[in-house]
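# with the sequence up front, the predicted model follows.
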Amino acid sequence: MHSFILLIWLVLCAAQDARQRRIANALTLGVAALALIWLLCTGSTWLGAEAGQGGWACLIALALTLPGFFMGRMGAGDVKLMTALGLATDGLFILGVFIGAGLASVVWMLLAPRVWLHMSQGLRDRLQYLGPTMSKKLPFAPFVLLGTVLVLLWIH
């Protein structure tokens, strides 16, 4: 059940990021606060890892995203998204998501020029920031969603 809620949250973040290239603080900080409260009250993350694992996952998320933020490759919403995801999961999960997101973005950059031409104009307008000409700074949340799905499939 917690995985399902996590996926719904990531779908909302991915949709907003793909359309507007930003993620609302209510989505990122709200879930981070809920995950932290859950962690402190139950002693475990949403996915059942020990509290210490959630803390490590949060630090791993910061270590992996802050360099991209300071280099201008990631937005603050991406950092907050991964940090909130870290508080809700564990270190291996967050590493898997980051690797999966990276692989998904590379595949998208290779396929986007071909796929983009066959998409309807309405869909291209809605997902304009995922277009092949935007490859310098793609929205990260859609790829985090794909990375999370891959990790959840791998775990189960």
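Structure's in. What do you need?
# from now on I want contacts and neighbour counts done on CA atoms only, so please keep to that.
OK.
# what about the closest residue in space to W9 that isn't next to it in sequence, how many residues close to it?
Leaving aside its chain neighbours, W9 sits nearest to L27 (7.5 Å; criterion: Cα to Cα, 6 or more residues apart in numbering). Using other Cα atoms under 10 Å as the criterion, L27 is surrounded by 18 other residues.
# from what I can see L27 touches A14, true?
No. The criterion here is Cα atoms under 8 Å, and L27 misses it with A14 at 10.7 Å.
# which neighbours do these two share?
Taking Cα atoms under 8 Å, 6 or more residues apart in numbering as the contact rule, L27 and A14 touch no residue in common.
# please report the distance of the residue nearest to W9 from D17.
Taking Cα to Cα, to the nearest Å as the measure, L27 falls 11 Å from D17.
# for the residue nearest to W9, pull up the helix or strand it's in.
Element membership of L27, judged by DSSP states H and E, is helix 25-42.
# quick one: the residue nearest to W9 and L6, what's the gap?
Counting by Cα to Cα - L27 and L6 are separated by 11 Å.
# same question for D125.
Here the distance between D125 and L6 works out to 27 Å (Cα to Cα).
# with neighbour numbers in mind, choose between these two.
For D125 versus L6, neighbours defined as other Cα under 10 Å are more numerous around L6 (18 against 13).
# A helix includes that one, no?
Yes. Assignment of L6 by DSSP: H, G, I helix; E, B strand; the rest coil places it within a helix.
# helices along the protein, start to end?
In order along the chain, the chain carries the following helices (DSSP state H): 2-20, 25-42, 51-70, 76-88, 91-116, 121-126, 141-155.
# next up, a structure to set beside the first:
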Amino acid sequence: MLPVDPVIAWKFSASAWSLAIAASDWRERRIPNALLAPAAVLALIALSIQGASPLGASGLAVAKGAGLALLLTLPGYLLRALGAGDVKLLFVIALLGGVWMMLGSFAIGALLTAAGGLVGLKVRSLLGLDPKQGRHLPFGSALAVGLIIMMFAGDAPPGWR
């Protein structure tokens, strides 16, 4: 039997979790705490036991990521542009993978949401529908996809671990 690298196992587990988050946010436009809390607790337990996040980030990178996640999302939440689930999801992503994983997930999520919004506006316009009457795109789904991409895109540069 071949030994399994714990980080690889975490990546596949986190991918399944991310897909569940994306599906929930896409379908119901909300991210349940029942999906977020266990991941946060497991990330904190792993950090305290092994001194690194489940996806290999140092405690300092996790702290920086968690703080920055709140700085990036709380203004959007206060302006009602983001939901509380989006804020909590980005925070949990930081707990799982640190600042590099969080920033990459945020950037990819923002790009996916912007691209989807532009495509949606164009399609609604082509169909003769009012472009402003469409539903908002779920940012949590885009963050979850961003996390999956970041996990398999390669390791963080040494200064970001």
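Sure thing, it's come through. What you are looking at is a predicted structure, and each value in this text was computed from that prediction instead of being measured.
# picking that back up, could you dump the helices of the first structure to a markdown table with distance to T133 of the first structure?
As requested, the helices of the first structure are arranged in a markdown table below (distance: least, Cα to Cα, whole Å):
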| stretch | distance to T133 of the first structure |
| --- | --- |
| helix 2-20 | 14 |
| helix 25-42 | 27 |
| helix 51-70 | 20 |
| helix 76-88 | 20 |
| helix 91-116 | 9 |
| helix 121-126 | 12 |
| helix 141-155 | 17 |
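# just those: most buried one?
Using mean count of other Cα atoms under 10 Å, the stretch among the helices of the first structure with the largest mean neighbour count is helix 76-88, at a mean of 26.
# give me the stretch of the second structure that it matches.
Aligned by TM-score structural alignment, helix 76-88 of the first structure corresponds to residues 84-96 of the second structure.
# list the contacts of the matching stretch.
Under the contact criterion Cα under 8 Å, 6+ apart, stretch 84-96 of the second structure has outside partners 30-33, 36, 39-40, 43-44, 53-55, 57, 62-63, 65-66, 69-70, 73-74, 77, 101-102, 106, 139-140, 143, 147.
# the helix holding L27 of the first structure vs the second structure, average distance?
In the superposition with the second structure, the aligned residues lie an average of 1.1 Å away from helix 25-42 of the first structure, counting by mean Cα distance after the TM-score superposition for the first structure.
# in the second structure, which residues correspond to that helix?
Aligned by TM-score structural alignment, helix 25-42 of the first structure corresponds to residues 33-50 of the second structure.
# not counting sequence-adjacent ones, nearest residue to the one residue sitting closest to the centre of the second structure?
Residue closest to the average C-alpha location in the second structure (Cα atoms, centre = their mean): L143, at 3.7 Å. With Cα to Cα, 6+ apart as the criterion, L143 of the second structure has its nearest non-adjacent residue at 4.5 Å, and that residue is G109.
# look up how far I8 of the first structure lies from the aligned partner of the one you found in the first structure.
G109 of the second structure maps onto A101 in the first structure, with residues paired by TM-score structural alignment. With the distance defined as Cα to Cα, A101 of the first structure ends up 17 Å from I8 of the first structure.
# kindly report the same for G122 of the first structure.
The span separating G122 of the first structure from I8 of the first structure equals 23 Å under the rule Cα to Cα.
# and G52 of the first structure, what's its match in the second structure?
Match for G52 of the first structure (TM-score structural alignment): L60.
# pull the distance from stretch 64-80 of the second structure to the chain's centre.
The gap between the average C-alpha position of stretch 64-80 of the second structure and the chain average comes to 13 Å, counting by Cα atoms, centre = their mean, to the nearest Å.
# and if you look at stretch 42-51 of the second structure?
When distances are taken as Cα atoms, centre = their mean, stretch 42-51 of the second structure is centred 19 Å away from the chain's centroid.
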